[in-house]
Structures are given as C-alpha cells and as structure tokens.
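> Following is a predicted model, sequence given first.
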Amino acid sequence: MQKLIKDGAIIENTWTLLAKAEGDAAAVEVPAGQVLIPVAVWLAQKDQLQNRTDIGVWFDSDESAELIGNDANRFAVIGVNFPLFMDGRSFSTARLLRERYGFKGELRAVGNFIRDQLCYLRRCGVNAFAFANPEINLEEAVKSLTDLQEYYQASVDQPLPLFRRRA
C-alpha cells in the first residue's frame, strides 16, 4: 500500500483515488470503501452517494471550490490535484476550501507537486500529501514542511501577519 504524509507523519494511504471519467460522470461506478471521487462524479451522483461516509472528492486544477461550496464539510477528505508542478491553481482551491468554506477535514494534495512546494501548500491549508511519484523519499519530504520558519504574510496556518505577532 502506498504511503503519504499527513500532519507531518508518514502513514498508510487507505483512500483510493478514482480517476477522472472520460465519459458521462453519472455512469461512473463508485466502488465500495474509502474512495476519493472526481468532483464531477459527486455532482452527477449526489443523490445516490450522499449517505455514504466513505466518500471524498478531489478537484482538478481547472475546477473551483465553489462547485461544492458549503457542502465541503460533509467530506472527511478533499483532494486538490496538481497535474503539473507548474500549475498552481490548486493552491487557490485549497485556500478557498479552508477560508471561505471552513473545511475542517483532511485536505490532500495529489499528483505532480514537488517537495519544494510542501511548505507553501501547508500555508494554504493542505495537511496531507500523496505524491504521484513513488520514488519520493517521504522521510526527506517531511523535512520540507519546515523549510521556512517565519513569514511576513498571514495565511491559513498563521492567521496573523508578522507585524501583528510582534505587536
């Protein structure tokens, strides 16, 4: 079983990521067990899936947090996908889920982000990291969560800017 980083610890990944459907999202069969489904599948099958507690959703980089809005807290896990490490739109999705919609559960980065981005992802509210590259040394990656110790700006993980913290 693949491992991931959650809250600074390396743990087993018990959730299955369901790939994005090529065809009609309403026709996708959602398997039993803990599964992260594309947000389009959730929207198409919400009536059938709403009583399941083992469902999470994931957003592709071109999808907006507004698609689920205030329903975000019904999920234990929400993923934000990075199809390329250069595509930073999922940073904004993560921050919106935490700040605008008050999401309290596990916010997981999935896909092709890189170790150098972990510290910044954490600042946007991401607390779990599932790398697409199985060759990543997770012990070394955990160290990247604390690459920087002090920030000027406010963020999800530090709501007060430096000048307020020093006042």
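Here it is on my side, so go on. Numbering: from 1, shown residues only.

> Going by C-alpha atoms from here, please, whenever you check contacts or count neighbours.
Will do.

> residues contacting residue 91?
By C-alpha atoms under 8 Å, 6 or more residues apart in numbering, the contact set of residue 91 is 121, 124.

> Look up how far residue 104 lies from it.
Distance from residue 91 to residue 104, counting by C-alpha to C-alpha, to the nearest Å: 16 Å.

> ditto for residue 16
Where residue 104 is concerned, residue 16 sits at a distance of 21 Å (C-alpha to C-alpha).

> Could you list the buried residues of the strand or helix carrying residue 107?
Following DSSP states H and E, the helix or strand that holds residue 107 is strand 106-111. Residues 106-111 are the ones in strand 106-111 that count as buried (16 or more other C-alpha atoms under 10 Å).

> another structure for you, compare them:
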Amino acid sequence: MPDVIFQDGSIQRDDWTVVPRPAEGESLKIPEQGKALIPADLWLAGYEHFAGNYSVGVWFDSHDEPEILEGKVNELPVIAVNFPKFSDGRGYSIARLLRERFGYENELRAIGDVLLDQLQFMKRCGFSAYALRPDKDIKKAVRCLNFFSQGYQAATDTDVPLFRRRAS
C-alpha cells in the first residue's frame, strides 16, 4: 500500500516526505520532486530560502519548542508533530500551543508512533491529519476518531465545556 494518511474523514495519499534531521556535518537533503517536511529549526534557519514555498512544511520532534515559529506558523501549509513513542505525550501540548496560542490554521499532522486509540485525543488537541504506524489498520480510523460523541471539557474542537452546552 502506498503511503497514506487519514485526513478529512477519509484515507488519502500522502504527498509529503518527512526529511530526517541530517547527521552532524551533513547538509539537509530535500527531495527535488514532491513536498517535504523538514525540521522546524532548519526551516527557520533558512527562512529567506523557504518563505513562500508551499511545497515545504515542517515537523517538530517531541522535545522541540513551537515558540520558535511564533508569528510565522501560518506561512506553513503543513506542520507535523512527531510522536517518537506512543507514551510520549509532549506532542499533544505542541498541538494545543500551535492552535490556541499561535493561531495555526492549516494542516496539523501527527506522525511517528501514532496508534488508533490516540486519534480521538489528538483530534481534541487540534490535529487534522494522522499518519498511523504502518502496522495499524487505517480503515478503523473513522470509528476511533468518533468513538466519543461528546467531550466534557473544552478543547480545540469545542471551546465550551459540556455543562455550559447543556445549560444553553
């Protein structure tokens, strides 16, 4: 099966290549054809070169700080957040900061060790696309994203808690 993601309620072809961080002393190797996600700090370092190029997006590792892109986030067509292992929850915080504090409006993608049972929580934090771990059945994503009909607390998908929604 070609590389696919789950986005907008369906399985779609993934046109983006995640470019790994180069080793010490090596240069960044961006594919000549197609779209590329590069480390956020390297995009910022080459901002003059990358600004306005909508075939280049960025990815954050779980220990990166999204503040480095403050004021520039909506110049990016895609921001991906890497989950190096499913138990590392820092990516959820990065997503909330990008959506709520920095006002990011474009595609926010979860990559790495992304499991089906995390999708509902990722959605509530602001993710809009999911690159599941290859051994997971992407056809189950719709059910997992809509497993709960209501969330109790406010989040990026609804800014009003359930008790206030019920009162009105």
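Perfect, I can see it now. Being a predicted model, the structure only gives us computed values, none of them experimental.

> Name the helix or strand for the residue lying closest to residue 87 of the first structure once chain neighbours are set aside, please.
Excluding the flanking residues, the one nearest residue 87 of the first structure by C-alpha to C-alpha, 6 or more residues apart in numbering is residue 61, at 7.3 Å. Residue 61 of the first structure belongs to no helix or strand when elements are defined using DSSP H and E.

> wait, residue 61 of the first structure sits on residue 81?
Yes - in this structure residue 61 of the first structure lies within contact range of residue 81 using C-alpha atoms under 8 Å: 5.9 Å.

> What residues of stretch 44-60 of the first structure count as buried?
Of the residues in stretch 44-60 of the first structure, those buried (16+ other C-alpha under 10 Å) are 45, 55-60.

> all helices of the first structure, in order?
Assigned by DSSP state H, the first structure shows helices spanning 39-49, 89-99, 118-123, 138-143, 162-166.

> Any chance of these in JSON lines with distance to residue 27 of the first structure as columns?
Below are these laid out as JSON lines (distance: least, C-alpha to C-alpha, whole Å):
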{"stretch": "helix 39-49", "distance to residue 27 of the first structure": "9"}
{"stretch": "helix 89-99", "distance to residue 27 of the first structure": "26"}
{"stretch": "helix 118-123", "distance to residue 27 of the first structure": "33"}
{"stretch": "helix 138-143", "distance to residue 27 of the first structure": "36"}
{"stretch": "helix 162-166", "distance to residue 27 of the first structure": "50"}
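
> Can you tell me the closest non-neighbouring residue to residue 44 of the second structure?
Per C-alpha to C-alpha, 6+ apart, closest to residue 44 of the second structure is residue 69, 7.4 Å.

> hang on, the earlier thing: so who does the residue nearest to residue 87 of the first structure touch?
By C-alpha under 8 Å, 6+ apart, the contact set of residue 61 of the first structure is 80-83, 87-90.

> Who wins on neighbours among those residues?
residue 81 (27 neighbours; other C-alpha atoms under 10 Å).
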